[in-house]
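Undergrad: One predicted model, sequence on top.
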Amino acid sequence: MEINTYILWIIIGTAVVTFIPRVLPFIILSRLDLPEWVLKWLEYVPVAVMAALLAQEVLIYDNELSFSFQNLKLLAIVPTFITAIITRSLIGTVLVGILSMLILQYVFI
C-alpha cells in the first residue's frame, strides 16, 4: 500500500490546526496570573457547555422543540439526572441513561 503524500500533508495539516487552538490557550493562560473572578467564572464553562449539548440533544424531537411524552429522551433523562445528582458517578449515570432509553424504546416502540 502506497501513501499518497498529498493525503499525508492533509492529515498533518488538520492535526496541527486541531492542536493549536487546544494547546495555545493553555500555554498562554498557564503563564498569566488570572484574577479570582476570572477563575471563578471559568469553573462554570464545562457545566455550561455540557448543558448546551445536552439540552439540544434531549429537547429536539422531529426537528422541533418538544416537551411531549413522545420524546423518549426527555423521559429517559429524569432517572438519569436523579442518578447523577445522588451518586455523582459518571459510569452509573451513563448506565442508567442507556438502560432508561433501552426500556423506554422497548416499551413504546
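TA: The structure has been received and is ready for your questions. Numbers count the residues shown, from 1 in each chain.

Undergrad: CA atoms for contacts and neighbours, from now on please.
TA: Fine.

Undergrad: Neighbours of L74, how many?
TA: Applying other Cα atoms under 10 Å, we find 19 residues neighbouring L74.

Undergrad: Take this one as well and set it beside the first:
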Amino acid sequence: MPSFEFVFLVILGCGLVTWLNRVIPFVLLKRFELPLAMVEFLSFVPVVIMAALWFTGLFHQHLGHLPTLNELNCLASIPTVLAAIISKNLLVIVVVGIISLAVLRLVI
C-alpha cells in the first residue's frame, strides 16, 4: 500500500473513532435517563475544567524550582472572575478573559 493511502486511511480511522466517541454517549443518553445524583455530579465538570485551566495559567513552572506567579495572567483573571460571577456564561467569561489579557499585553 502506498504511503499516501496508508496515511489517508489512518486519518479517516482516527476521525471515525473520535466521532464515535462523541456521538455514542449522546445516542445512549437520548434513550436512557440518568439518575439525579449523576446529573448533579456531572454539572460540576465544566467548572472543574475551567478551574484547572485557570490555575495552570496562573503559574510559571521552572525546572527544579517551585512555580512562580504569572502576574499578567493574575491581573487578567480579575475581570474574568468578576464576569464569571456576574454572568455565569462561558462565552462571556472567555471573551472577557481574552480581551483583558490582550489589553494588558498591549499596555505593559
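TA: Received, thanks. Since the structure is predicted, the reported quantities are computational estimates derived from the model, not experimental observations.

Undergrad: what does S77 of structure 2 align to in structure 1?
TA: In structure 1, the residue matched to S77 of structure 2 (TM-score structural alignment) is I77.

Undergrad: Then L34 of structure 2?
TA: Alignment note: L34 of structure 2 maps to L34 in structure 1; criterion TM-score structural alignment.

Undergrad: mind listing what the match of S77 of structure 2 touches?
TA: Going by Cα atoms under 8 Å, 6 or more residues apart in numbering, I77 of structure 1 touches V58, G97, S100.

Undergrad: Distance check, the match of L34 of structure 2 against V49 of structure 1.
TA: For L34 of structure 1, the distance to V49 of structure 1 equals 21 Å [Cα to Cα, to the nearest Å].

Undergrad: about what we covered before: the match of S77 of structure 2: which element?
TA: Assigning secondary structure by DSSP states H and E places I77 of structure 1 in helix 72-87.

Undergrad: State which helix of structure 1 is the longest.
TA: Secondary structure of structure 1 read by DSSP state H shows that its longest helix is helix 5-30.

Undergrad: Which positions in it come out as buried?
TA: Residues of helix 5-30 of structure 1 classed as buried by neighbour count (16 or more other Cα atoms under 10 Å): none.

Undergrad: what's downstream of that helix, the next helix or strand?
TA: Next along from helix 5-30 of structure 1, by DSSP H and E: helix 36-42.

Undergrad: how far apart are that next one and its match in structure 2?
TA: Superposed on structure 2, helix 36-42 of structure 1 shows a mean distance of 1.2 Å to its aligned residues (mean Cα distance after the TM-score superposition for structure 1).

Undergrad: Repeat that for stretch 5-18 of structure 1.
TA: For stretch 5-18 of structure 1, the mean deviation from structure 2 after alignment is 1.2 Å (mean Cα distance after the TM-score superposition for structure 1).

Undergrad: One more: stretch 93-103 of structure 1?
TA: Average distance, stretch 93-103 of structure 1 versus aligned residues of structure 2 after superposition (mean Cα distance after the TM-score superposition for structure 1): 2.9 Å.

Undergrad: The residue nearest to L72 of structure 1 when sequence neighbours are not counted and V49 of structure 1: what is the separation?
TA: Leaving aside its chain neighbours, L72 of structure 1 sits nearest to L104 (6.6 Å; criterion: Cα to Cα, 6 or more residues apart in numbering). Distance, L104 of structure 1 to V49 of structure 1, by Cα to Cα: 27 Å.
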